[in-house]
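Student: Here is a sequence together with a model predicted from it:
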Amino acid sequence: MSTPTPLILASASPRRRELLAYLGVAFTVLPAEIDESVPESMDDPVAFARHLAETKASAIARRHRRAAVLAADTIVVADGRILDKPADAEAARNTLRTLRNRPHEVTTAVALAYESNVWVDHATTCIFMRDYTDEEIASYIASGDPFDKAGSYAIQDRRFHPVDRCEGCYCNVVGLPIVLTQRLMEEASLTVLDLNPPDLPPECYPCPLSEPANISNPLITW
């Protein structure tokens, strides 16, 4: 029997910790501190997200060579422009108005660094926002919730519930596509300590967690 490899999640996001736990694996958390500022000239947002995820994983892997390191980066893109975490209430308000009653894309890039190799992949989900009011925006901003989130919103927020429809992987929008993450671990032939059988958030059923998945195609629509 193979000795389990220590797994490190290079993220401070509580949402990614929760999602990785659905895979039932043991892991520790060690956030990577890198420059995540978006360049003024950005021709390929997806390539930028993949670069950040790989940079995060590699930064921690260089210090923990016996471990496997998992990192991710989530971007919200509208009209080809990355909508980053808001710097203040005005930025959050402008972003939420921009996204209102229209579609946009959310991409999460995932990188797994293990034994001097790095596997990188990404998932993209199309999100259709509802026609929420300015008063709802103000109330949501007052809650403080938008300020640590790309795009200034959380798809899982039950009170604001900004999303009308989701085409693609729900977990991808929250911050870590579970199927893609499992697939990267399988591609790396990674053996980690299993604590529980894999599970899924209730929003994800049905989802081919234990089957090969074509992430470029929608897994679920609601």
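Tutor: In hand now; what should we look at? Residues are numbered from 1 along each chain as shown.
Student: contacts, neighbours, all on C-alpha from now
Tutor: Fine.
Student: Grab the nearest non-local neighbour of residue 59.
Tutor: residue 32 (6.7 Å; Cα to Cα, 6 or more residues apart in numbering).
Student: Please verify my assumption that the one you found contacts residue 60.
Tutor: Yes. Under the contact definition of Cα atoms under 8 Å, residue 32 touches residue 60, with a separation of 6.4 Å.
Student: Mutual contacts of those two, please.
Tutor: Here residue 32 and residue 60 have residue 10 as joint contacts, going by Cα atoms under 8 Å, 6 or more residues apart in numbering.
Student: Look at these two and report which has more neighbours.
Tutor: residue 60 (23 against 19; other Cα atoms under 10 Å).
Student: tell me which element that one falls in.
Tutor: If you go by DSSP states H and E, residue 60 is part of helix 45-61.
Student: ok, back up a step: ok, now which ones touch the residue nearest to residue 59?
Tutor: Residue 32 neighbours (Cα under 8 Å, 6+ apart): 10, 11, 56, 57, 59, 60.
Student: ok but residue 107 is inside a strand, no?
Tutor: Yes. Counting by DSSP: H, G, I helix; E, B strand; the rest coil, residue 107 falls inside a strand.
Student: take the one below as the second:
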Amino acid sequence: MKPFILASGSPRRKELLKQARYTFSIQTSDVDETVNPQLTPSEVVCELARKKAEAVAQNHPDVVVLGSDTVVVCNDQILGKPSDAKDAKAMLTSLSDRDHSVLTGVAICEKGEVTTFFEETVVHFYPLSEEDIDQYIETGEPFDKAGGYGIQGFGAYLVHSISGDYNTVVGLPLAKTMRELKHFNIYPNIN
């Protein structure tokens, strides 16, 4: 099996790739995540994924490197990771009883060539009471997740429905990523 490097410290991305039976190593990149404010959300996630992959690839020119980034978009505004409980509460309140988009961008880099793509999933939240929001914030889950929630944990309680790829919301559109990795001769370890 040809291994690759995941340029992300996300435990969710790591778990998804392990679930798909890939052999890979992890090396995080410490890139500046500032982007041009004129970029669309899809351009933002692709740009950030590319920056992460290229930063790691500089030190590993002969290895395939995969970078990824996820954002939550509500009312045409990108919601990042909340800075504190007050910020998390504001984000979750804004998402209550409405649709929002989760976009995950992926960049795959090898020998200076970069392929980028993104997937978008629409998520609809239940109406959330102040008690629902406070209880969720007490779990500690919101603070390292775009939009202030994680669908794969206790945050599933907030989600009424989704339209699109569940794994995009978790942090890596796995089916599309697997198809793209084949172009780089990266395959899961089935045996």
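Tutor: Structure received. Since the structure is predicted, the reported quantities are computational estimates derived from the model, not experimental observations.
Student: Kindly reformat the contacts of residue 32 of the first structure as a markdown table containing distance to residue 75 of the first structure.
Tutor: Converted to a markdown table, the contacts of residue 32 of the first structure look like this (distance: Cα to Cα, whole Å):
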| residue | distance to residue 75 of the first structure |
| --- | --- |
| 10 | 17 |
| 11 | 15 |
| 56 | 15 |
| 57 | 17 |
| 59 | 20 |
| 60 | 21 |
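Student: what's the closest of those residues to residue 128 of the first structure?
Tutor: Of all the contacts of residue 32 of the first structure, residue 128 of the first structure sits closest to residue 11, with 27.1 Å by Cα to Cα.
Student: Map the closest one across to the second structure for me.
Tutor: Matched to the second structure by TM-score structural alignment, residue 11 of the first structure sits across from residue 8.
Student: Need the three-state assignment for its match.
Tutor: coil.
Student: Counting neighbours, what do you get for residue 187 of the second structure?
Tutor: Residues lying near residue 187 of the second structure (other Cα under 10 Å) number 18.
Student: For it, give me its contacts.
Tutor: 1, 2, 22, 178, 181.
Student: Make a PyMOL selection of the buried ones in those residues.
Tutor: Buried residues among the contacts of residue 187 of the second structure (16 or more other Cα atoms under 10 Å), as a PyMOL selection:
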select buried, resi 22+178+181
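Student: how much space is there between the residue nearest to residue 59 of the first structure and residue 61 of the first structure?
Tutor: 10 Å (Cα to Cα, to the nearest Å).
Student: Please apply the same query to residue 73 of the first structure.
Tutor: Distance from residue 73 of the first structure to residue 61 of the first structure, by Cα to Cα: 16 Å.
Student: Pull the most distant pair out of the contacts of residue 32 of the first structure.
Tutor: Taking Cα to Cα, no two of the contacts of residue 32 of the first structure sit farther apart than 11 and 59, at 11.8 Å.
Student: These two: who's more crowded?
Tutor: The residue with more neighbours, out of residue 11 of the first structure and residue 59, is residue 11; 21 against 18, by other Cα under 10 Å.
Student: What number of neighbouring residues does the nearest residue to that one once chain neighbours are set aside come out with?
Tutor: Excluding the flanking residues, the one nearest residue 11 of the first structure by Cα to Cα, 6+ apart is residue 31, at 4.2 Å. Counted with other Cα under 10 Å, residues neighbouring residue 31 of the first structure total 17.
Student: which residue in the second structure lines up with residue 31 of the first structure?
Tutor: For residue 31 of the first structure, the residue aligned by TM-score structural alignment is residue 28.
Student: how many neighbours does the corresponding residue of the first structure for residue 19 of the second structure have?
Tutor: Mapped onto the first structure by TM-score structural alignment, residue 19 of the second structure lines up with residue 22. Counted with other Cα under 10 Å, the neighbours of residue 22 of the first structure add up to 16.
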